[in-house]
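**Student:** The following comprises the amino acid sequence and a computationally predicted model.
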Amino acid sequence: MTSPSRLELPAYHLFIRPANLRELKRDIWFDDPVPAKLMMNNKTYDIGIAFRGNHIREFEKKSYLFTFLKPSAYQKNQELHLNAEFMDSSLIRSKLSFDFFQEIGVHSPQTKHIVLKINGKNAGIYLEIESVDRLFFQKRNIPVKAIYYAENSNADFCLFSTYDKSFKLDVLAGYERKYGDIEDDQYLRAFIFKINTLSNEDFPTEIKKYLDVDQFFRWYAGVVCIQNFDAFHQNYALVLNAETNLFEIIPWDNEATWGRDCHGAIMEYDFVPITGDQTNLLAVRLLEHGLFRKQYRELLEKILAEKFTESYLTPRIDSLKTMLQNDLRKDPYISYSLEQFEKEIDLIRQFIRNRRTYIQNHLIDLKS
């Protein structure tokens, strides 16, 4: 087994009054933040702190949303997400996913692992995730008109509910607008209505008036490669580009990837077909057309040749493993051994081999 690295992760120090900490823990589903102070890089910031996520709030090791009370104080950031990665015993699936999306040309949050200390006590390894907000796009010189978070499985671009097949009372029920106005809501409704009602003949031309198709397929190909099943109908950001007036998708929530599901169970490498999950009506309609299938297939072929390979990803995986293993020993919520940690890393490598072969063998399914 590889000897542990002496490298240590950067430490974030959270200071919160006992009364505020009790208030935070009193109701894990309450979203209003409580006041605290956060020290990073020898600087202290006033923040609000709340738990984040859905089912992950019930885990012993909590994930957090930090809100800066004076955003200009820390790189103009308004929010900071800290993920516990509690169900991922490799601790790298999310970061590996976000980095992979960047490598294949998808704008994706910056991430880094840190150690969180709460009132001087080690709270373990966390993944810091950049918030998808106005600043996210300002940093990248991308003009943005509206930002929506796809919060639940109703964000599937369909007029019908996936639960009971009835008409949705509001097709935006699966989305939360983080930035923009009511006019943008109407534009998104029109987009979803077009997806559901355009004839097969009109669809290819009309859909390109609303969607950046190349960007969508880059995101979709990434989701198919890493097999993020939930991302087909939730856990992404939908963005309206102010310059092109086209919708784009930004990846979000990538823990259930690289061979594991959201509960930490094995997800076999062939669970998701090369065409993705049929709950995403936008992808279903796009892939009904030969030119779009060809565009998607050629993009997948390029990714399989250049990025989604064991030789390309292994150095990145090994670097993350080396960086984490020293602080892994000190995380109070981790009970598994370094040997188990390395076995989980090996499982990711095996998934890449098997998944890549599976996708290559099914490229023929995308031919007209």
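**Tutor:** Arrived safely, thanks for sending. All values reported here derive from a predicted model rather than from experimental measurement.
**Student:** going forward, measure contacts between C-alpha atoms and count neighbours the same way
**Tutor:** Noted.
**Student:** didn't A11 look like it was pressed against V115?
**Tutor:** Yes: with contact defined as C-alpha atoms under 8 Å, A11 counts as touching V115 (4.7 Å).
**Student:** Neighbour count: these two, which is higher?
**Tutor:** With neighbours defined as other C-alpha atoms under 10 Å, A11 and V115 compare such that V115 has more, 22 against 18.
**Student:** Can you list the helices and strands that the helix or strand where the more buried one lies packs against?
**Tutor:** Element membership of V115 [criterion: DSSP states H and E] is strand 111-118. Of the remaining helices and strands, those touching strand 111-118 by 3 or more C-alpha pairs under 8 Å, 6 or more residues apart in numbering; DSSP states H and E are strand 11-15, helix 93-103, strand 121-130.
**Student:** So which residues make contact with that strand?
**Tutor:** Applying C-alpha atoms under 8 Å, 6 or more residues apart in numbering, the external contacts of strand 111-118 come out as 9-16, 95, 98, 122-130, 327.
**Student:** And stretch 275-287, by the same measure?
**Tutor:** Under the contact criterion C-alpha under 8 Å, 6+ apart, stretch 275-287 has outside partners 156-158, 162, 195-196, 204, 220, 224, 229, 232-233, 292-293, 366.
**Student:** and the angle for the strand holding V115 with helix 93-103?
**Tutor:** For strand 111-118 against helix 93-103, the angle by axes from the mean of the first three to the mean of the last three C-alpha atoms, to 10 degrees is 150 degrees.
**Student:** hey, where'd the helices end up in this protein?
**Tutor:** 18-26, 93-103, 134-139, 182-197, 203-207, 213-226, 281-286, 290-306, 310-328, 338-362 (DSSP state H).
**Student:** Check it against this one:
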Amino acid sequence: MGLPVYRIAVPAQEYQQLTSNIWSEQLVKGSIQMDGKQIPIRIRYRGGHTRGYPKKSFEIRTSSRTYHFNAEYDDPSLLRNALSFRFFESIRVPAPATRHCVLYLNGELLGVYLRIEGVKSFFFRQRKIPVRSIFYAINDHAGFTINSNSSSTSTSANLLSGYSLIRGKDVDKTRLRIFIQQLNTKSRLELFRFLQSRIDTDNYLRWLCGAVLTGNFDGFDQNYTWYEKTKTKKYGILPWDYEGTWGRNCYGAKVDASLVRIQGYNKLTGKMLAFRHFREQYKKLLRQHLMNAFTEKRIMPIVHRLHHDIREEVDQDPYMKWPLDVFAGEPERIRTYVAERREYLTERLHQL
């Protein structure tokens, strides 16, 4: 069975508005034929520098859902995001559902895309996680740091410059700003209790395992979703934009399995791992995943299935960036990464 085919239709005037400024955040009206239904939508381009690529990604909103249709242009496998999110789910970290598809826009074949579930209110309702606020970490200023060279006024204003509020109110911005300030200023004696009271530490350490194991160098200071639970008032985290993983960076270049250190990065991670209690918990989780979830036996059947499902359509993709022999070799590239990454991390567990 081939991939599902989705057809987007955008009227001429709306299409002109969409294409006249690829950097615009303005949504235009259209429709999509998806899952056997013709659905009214609003659509825009999404991404940063990738908007300049010949194969562009889209954000599509229906009356109740948001989807991201990722071109996966820089990933020669077209499956690293899908693989990463499945892996996070396997280690009990909520992650977006994905589905590869063939996409058309106004009758033009755009090629193979990855439909990614938007992480908004519906995402959390579906998983029975009541949340009061949702933030996207949209750039590399989302590392929970305070710039000591800035004035107090500008520092307060810049603390959230790496975040976009998706759900919530101004008070939720204030709550996050205060959290970052307290994270950076509390004494060691106060900090341990603060972390336990304000962070879902099990969730955070599982997410840290996922980011470290998959080797997402760009996933610590950006490319994550940060949310506050309604009942516990604790913050949680989940992954986003994981194409730069499994042995390649976000531009598709090969990277060494040692690129991301075992301790991970960002201020919050450093603050947590400064305590033996959290280091031991992280070490235990990491060891478990190295023995079970993060093994060739567990990973490669998923890789081969995803790769098999898209290979015929990839051959017909008019905007495929990579030679087909590179695409064909990607399962082996990922297998090699898993083997080398397991060895690298196993040898460094003693550093925790």
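**Tutor:** Done, it's in. Since the model is a prediction, treat every value here as computed from it, not as a measurement.
**Student:** Now the TM-score, please.
**Tutor:** Comparing the two superposed chains by TM-score structural alignment, normalised by the length of structure 2, the resulting TM-score equals 0.96, with 350 aligned residues with a C-alpha RMSD of 1.7 Å.
**Student:** mind listing what the residue nearest the centre of structure 2 touches?
**Tutor:** Closest to where the C-alpha atoms of structure 2 average out (C-alpha atoms, centre = their mean) is W240, at 1.2 Å. If a contact means C-alpha under 8 Å, 6+ apart, then W240 of structure 2 has 95, 219, 223-225 as its contacts.
**Student:** Repeat the analysis, applying 7 Å as the threshold.
**Tutor:** Remark: with contacts taken as C-alpha atoms under 7 Å, 6 or more residues apart in numbering, W240 of structure 2 is in contact with 223-225.
**Student:** Next: S311 of structure 1.
**Tutor:** Counted by C-alpha under 7 Å, 6+ apart, S311 of structure 1 has zero contacts.
**Student:** What's the match for it in structure 2?
**Tutor:** Counting by TM-score structural alignment, S311 of structure 1 lines up with K297 in structure 2.
**Student:** gap between that match and R261 of structure 2?
**Tutor:** According to C-alpha to C-alpha, to the nearest Å, K297 of structure 2 stands 24 Å off from R261 of structure 2.
**Student:** next one: G143 of structure 2
**Tutor:** Counting by C-alpha to C-alpha, the separation of G143 of structure 2 from R261 of structure 2 is 16 Å.
**Student:** so what's N196 of structure 1 up against?
**Tutor:** Listed by C-alpha under 7 Å, 6+ apart, the contact partners of N196 of structure 1 are 158-159.
**Student:** The aligned partner of V119 of structure 2 in structure 1 - how many residues pack around it?
**Tutor:** The pairwise alignment with structure 1 assigns V119 of structure 2 to V132, based on TM-score structural alignment. The local packing count at V132 of structure 1 equals 24, with neighbours defined by other C-alpha under 10 Å.
**Student:** repeat for the one 10 residues further on
**Tutor:** Taking other C-alpha under 10 Å as the neighbour definition, I142 of structure 1 ends up with a count of 14.
**Student:** if I line the two up, what does it land on in structure 2?
**Tutor:** Under the alignment defined by TM-score structural alignment, I142 of structure 1 is paired with I129 of structure 2.
**Student:** any idea how far that match is from T98 of structure 2?
**Tutor:** Following C-alpha to C-alpha, the distance that separates I129 of structure 2 from T98 of structure 2 is 19 Å.
**Student:** do the same with W23 of structure 2
**Tutor:** Where T98 of structure 2 is concerned, W23 of structure 2 sits at a distance of 25 Å (C-alpha to C-alpha).
**Student:** ok, back up a step: turn the helices of structure 1 into JSON lines, columns for distance to L80 of structure 1.
**Tutor:** What follows is those, written out as JSON lines (distance: least, C-alpha to C-alpha, whole Å):
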{"stretch": "helix 18-26", "distance to L80 of structure 1": "17"}
{"stretch": "helix 93-103", "distance to L80 of structure 1": "15"}
{"stretch": "helix 134-139", "distance to L80 of structure 1": "12"}
{"stretch": "helix 182-197", "distance to L80 of structure 1": "25"}
{"stretch": "helix 203-207", "distance to L80 of structure 1": "34"}
{"stretch": "helix 213-226", "distance to L80 of structure 1": "23"}
{"stretch": "helix 281-286", "distance to L80 of structure 1": "31"}
{"stretch": "helix 290-306", "distance to L80 of structure 1": "30"}
{"stretch": "helix 310-328", "distance to L80 of structure 1": "21"}
{"stretch": "helix 338-362", "distance to L80 of structure 1": "27"}
